[in-house]
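**Q** Sequence first, predicted coordinates after that:
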Amino acid sequence: MANISDLSDDLLVKILLSIPTKDIVGTSLLSKRWRSVWKLVPKLHYDDYSHTATASSQFIEKFLQLNNAPFLEALHLNLRNDYAPKDIERWVNVGVSRSVRDLELLRNVYYFKPMSLPMSVYTHETLVVLRLKQVFIENVPSTTSLRCLKDLSLINVNFSSDETVDRFLSCCPVLETLDVLRWISEKVKTFAIRAPLLQRLKINSPVGGYQNAWKDYGFVI
């Protein structure tokens, strides 16, 4: 019977893609053969649940520093701890520099502290999937181009104005899927959705006691 360690790096990477990132890194302890295979895996899916901010930062930093894949297929960060915005921005910038195609930045801070979307994202033309949570989009640069973006999720993303929403979405000409959950204190009154190729739209509306607070807000499709 063949030993799994005898497989090529390409096959081992395909196998590792199916398991969590922490377990992927853990395979480096199996044998000499496995010490560097994990560095070729083109994804980082990290959830800091049950980990301190310090430990999580060290893990993310080390993974991004040592990863040798030709490009990053996916960078998913599910962050419950309160990290410095400059640290998160640095991680995202590394992903963009590595041509990441699937970027997920989900902040789950109990007391929402606005963090601006890193500027590098606005001009990342090969991005296909973008999922954001608890991020602030204030000014959309004139150079913004998300010409390959097809899947966009905006969860509690705080836009500075109605016009900002319109400018941002207009830079996503091939958008097919849009998921929106609006932030209760945002400044946008009318969330206008103009996406000619849109195939799937999910709008999450507030419920219960929040309904009255939203009576002057709405969507235009």
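**A** Alright, I've got the coordinates. Residues are numbered from 1 along each chain as shown.
**Q** rest of the way, CA atoms for contacts and neighbours
**A** Fine.
**Q** what kind of secondary structure is the residue nearest the centre of the chain in?
**A** Most central in the chain under CA atoms, centre = their mean is Glu104, positioned 1.4 Å from the mean C-alpha point. The three-state label given to Glu104 by DSSP: H, G, I helix; E, B strand; the rest coil is strand.
**Q** I figured it hits Val128, correct?
**A** No - the criterion here is CA atoms under 8 Å, and Glu104 misses it with Val128 at 11.1 Å.
**Q** quick revisit: from Ile4, how far off is the residue nearest to the centre of the chain?
**A** Computed as CA to CA, to the nearest Å, the Glu104 to Ile4 distance reads 32 Å.
**Q** Could you do Pro20 as well?
**A** Taking CA to CA, one finds Pro20 at 19 Å from Ile4.
**Q** this is the comparison structure:
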Amino acid sequence: MNDDGLGNTTSKSKEIQVKIMYEHKRKRMNVEHDRLSSLPDDLIHKILSFMDTKLVVQTCVLSSRWRFVWTSTPYLKFSTWGYSLLEFSNIVEHVLSGRNNEIDVYSVTLYFRGEVSQVFVKIIFNYAFSHNVQEMTITSTEKKNFPLSLFNSVTLKHLTLCGYPNLRVTSSLELPSLTTLHLHHVTLYDDNSDSYISKCVNLKNLTLDHCYMMGSCGFTICHPQLLSLTLKFVHGVVKAIAPQLKNISLALSYNDYFPCFENALPSLEKADICIHYPCDALKIINMLQQLCSNKYLTINMEILELLSSKMDLISNQPSPFANLETLKVYPLTEILIGQTQKKVDVSALVKSYLLDSSPNATLTMVSREEVRAAKNETLAQECFLKIHCCWEDLSELISYEEQKVSCISSELKYIEELLTHIPESKKVKMQELFASMCEEADTVMNKTLERLKI
């Protein structure tokens, strides 16, 4: 090093220290980069499927390895969020025109605002259908009617349609390969509501989540192939005729209409019933009787507590479940920390009502104390994880602080050595500056060391 340029020496030393300090981080980043780049394209595509397609396209600048990866991705994900409609249309046109047209599209996720008649919506739909799309998730803020006839595909198997705040749909679905349909915040307008799904001949799984039924007849599900039905806070009457139904999941509030299963459900195996703030015990009893073939029943404790307060309704009723193998009871409400809650005992009569016809069934009851304890355990584990992450960050910070202190000390010793070789005529001024710097360094380093001791 030069001994005639103290500033240059200090600068070089700091540069060396910085390089040493971040070298291991750079190596780790390079290793991760190399590992990712060495993965096969199909696995990279799966990882990138969680990103917006515009960001996926931008990976082409990473290296020559990544230049054309995006052109063969089977996952398309678009959102108008943060773009003008013109900007978004240009993005869609750029992506679809640059994509390898010989590669099928597996899934399309689209969030858009405005009317469904916009050109880019039709372009995306037509492109997906012409490339044998299998899964679609569409979220729309469309305030006018959304025609289901837009979905014209012989390959589509899974369709999720979401509306914010609520999507009004018209016409019907004609998707011969569709097996799973999820409608979220959708309003159905039609007195003959079964026409929405009657042409989906292979439909196996149907979910209605926060949907509204506006027809005078409600929503009638008459489907011979349906295996699984999920109803979450559906507003309106739902009738179901599904002889092959195996799984039912119901989440209702106290004022929701209870679904009506007009015929027996001989194939039913699993039912998960959740009613928030139940108040009509008679409706609950009638619904349980419709699920008589069920084998695995999960029900919230508040339902049993309500039945325990209305024992006159079940005192002469036979147990509805002849095939029950497992009954699980869990609470929706829990005991809060520092709060006492009146405990309602589940009567032996209610347990007998549910289990007498299936004496070998296993009963599992989860108490509110157990729910609270499990939640506290989860929160504690999360706190441990946060502390562990903080320790790692703090460890790196302490290491960095120690390196800085060592660097300052080394530089001061080196300056002191250099001063012994400076002519007397210049040494006095340099020694004054050195003494001042040492005093300032002592103050800074002492504060740093005190902080590290904590």
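**A** In hand now; what should we look at? Quick caveat: nothing in here was measured; it's all calculated off a predicted structure.
**Q** TM value for the aligned chains?
**A** The TM-score (TM-score structural alignment, normalised by the length of structure 1) is 0.75; 200 aligned residues with a CA RMSD of 2.8 Å.
**Q** circling back to that earlier point, comparing Pro20 and Ile4 of structure 1, which residue is more hemmed in?
**A** Pro20 (15 against 9; other CA atoms under 10 Å).
**Q** Name the SS class of the residue nearest to that one when sequence neighbours are not counted, please.
**A** Leaving aside its sequence neighbours, Pro20 of structure 1 sits nearest to His45 (CA to CA, 6 or more residues apart in numbering; 6.9 Å). Secondary structure state of His45 of structure 1, per three-state DSSP, is strand.
**Q** Under the alignment, what does His45 of structure 1 map to in structure 2?
**A** Aligned counterpart of His45 of structure 1 in structure 2: Lys77 (TM-score structural alignment).
**Q** mind listing the strands in the stretch 301-450 of structure 2 by residue range?
**A** 326-330, 362-365 (DSSP state E, counting those that start in this stretch).
**Q** Comparing those strands, which comes out most buried?
**A** strand 326-330 (a mean of 18; mean count of other CA atoms under 10 Å).
**Q** and that one, what does it pack onto?
**A** Judged by 3 or more CA pairs under 8 Å, 6 or more residues apart in numbering; DSSP states H and E, the packing partners of strand 326-330 of structure 2 are strand 296-300, strand 362-365.
**Q** can you name the residues of structure 1 that that strand overlays?
**A** By TM-score structural alignment, strand 326-330 of structure 2 lines up with nothing in structure 1.
**Q** swap in stretch 9-21 of structure 2?
**A** By TM-score structural alignment, stretch 9-21 of structure 2 lines up with nothing in structure 1.
**Q** do the same with stretch 351-360 of structure 2
**A** Counting by TM-score structural alignment, stretch 351-360 of structure 2 lines up with no residues of structure 1.
**Q** Please name the residues that touch the alignment partner in structure 2 of Leu175 of structure 1.
**A** By TM-score structural alignment, Leu175 of structure 1 lines up with Leu203 in structure 2. With contact taken as CA atoms under 8 Å, 6 or more residues apart in numbering, Leu203 of structure 2 is in contact with Ser177, Leu178, Thr179, Thr180, Leu181, Gln225, Leu226.
**Q** my read is the second one is in a strand, agree?
**A** I take that to be Leu178 of structure 2. No - per three-state DSSP, Leu178 of structure 2 lies outside any strand segment and is coil.
**Q** could you pull out the helices for structure 2?
**A** 6-37, 41-48, 53-58, 85-98, 119-130, 281-290, 301-308, 348-355, 368-419, 424-453 (DSSP state H).
**Q** Relative to Asp104 of structure 2, which of these is closest?
**A** Among these, the nearest to Asp104 of structure 2 by CA to CA is helix 119-130 (8.4 Å).
**Q** Which residues does stretch 78-95 of structure 2 contact?
**A** Residues outside stretch 78-95 of structure 2 that contact it (CA under 8 Å, 6+ apart): Asp52, Thr53, Lys54, Val57, Thr109, Leu110, Tyr111, Phe112, Arg113, Phe120, Ile124.
**Q** Return the member of those residues nearest to Val18 of structure 2.
**A** Val18 of structure 2 has its nearest neighbour among these in Val57, at 34.0 Å by CA to CA.
**Q** Report whether the expected contact of that closest one with Trp70 is present.
**A** Yes - with contact defined as CA under 8 Å, Val57 of structure 2 reaches Trp70; the gap is 5.5 Å.
**Q** List the buried residues in stretch 21-39 of structure 1.
**A** For stretch 21-39 of structure 1, the neighbour count (16 or more other CA atoms under 10 Å) marks Thr21, Ile24, Val25, Thr27, Ser28, Trp34, Ser36, Val37, Trp38, Lys39 as buried.
**Q** ok, the last one touching Pro70?
**A** Read it as Lys39 of structure 1. No - assessed by CA under 8 Å, Lys39 of structure 1 is found out of contact with Pro70, at 10.4 Å.
**Q** which ones are touching the closest residue to Val329 of structure 2 other than its chain neighbours?
**A** If you skip the residues right next to it in sequence, Val329 of structure 2 has Met365 as its closest partner in space, 4.7 Å away by CA to CA, 6+ apart. By CA under 8 Å, 6+ apart, Met365 of structure 2 lies in contact with Lys328, Val329, Tyr330.
**Q** What separation do you get for the last one and Thr141 of structure 2?
**A** Translated: Tyr330 of structure 2. Distance, Tyr330 of structure 2 to Thr141 of structure 2, using CA to CA: 37 Å.
**Q** Report how many residues lie close to Met430 of structure 2.
**A** With other CA under 10 Å as criterion, Met430 of structure 2 counts 16.
**Q** mind checking what it lines up with in structure 1?
**A** Per TM-score structural alignment, Met430 of structure 2 is not aligned with anything.
**Q** For the residue nearest to Met430 of structure 2 when sequence neighbours are not counted, which residues are in contact?
**A** Excluding its sequence neighbours, the residue lying closest to Met430 of structure 2 (CA to CA, 6+ apart) is Leu419, at 7.6 Å. Leu419 of structure 2 makes contact with Lys427, Met430, Gln431, according to CA under 8 Å, 6+ apart.
**Q** how about the residues you listed in a markdown table, adding distance to Asp41 of structure 2?
**A** Compiled in a markdown table, the contacts of Leu419 of structure 2 are given as follows (distance: CA to CA, whole Å):
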| residue | distance to Asp41 of structure 2 |
| --- | --- |
| Lys427 | 66 |
| Met430 | 63 |
| Gln431 | 64 |
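**Q** Please, where are all the strands along the stretch 101-250 of structure 2?
**A** Here the stretch 101-250 of structure 2 has its strands, by DSSP E, counting those that start in this stretch, at 107-112, 135-140, 145-147, 158-170, 180-188, 205-209, 212-213, 219-222, 228-232, 238-241, 247-253.
**Q** Tell me which of the ones you listed lies nearest to Glu411 of structure 2.
**A** Glu411 of structure 2 sits nearest to strand 107-112 of all the strands of the stretch 101-250 of structure 2, at 58.0 Å, using CA to CA.
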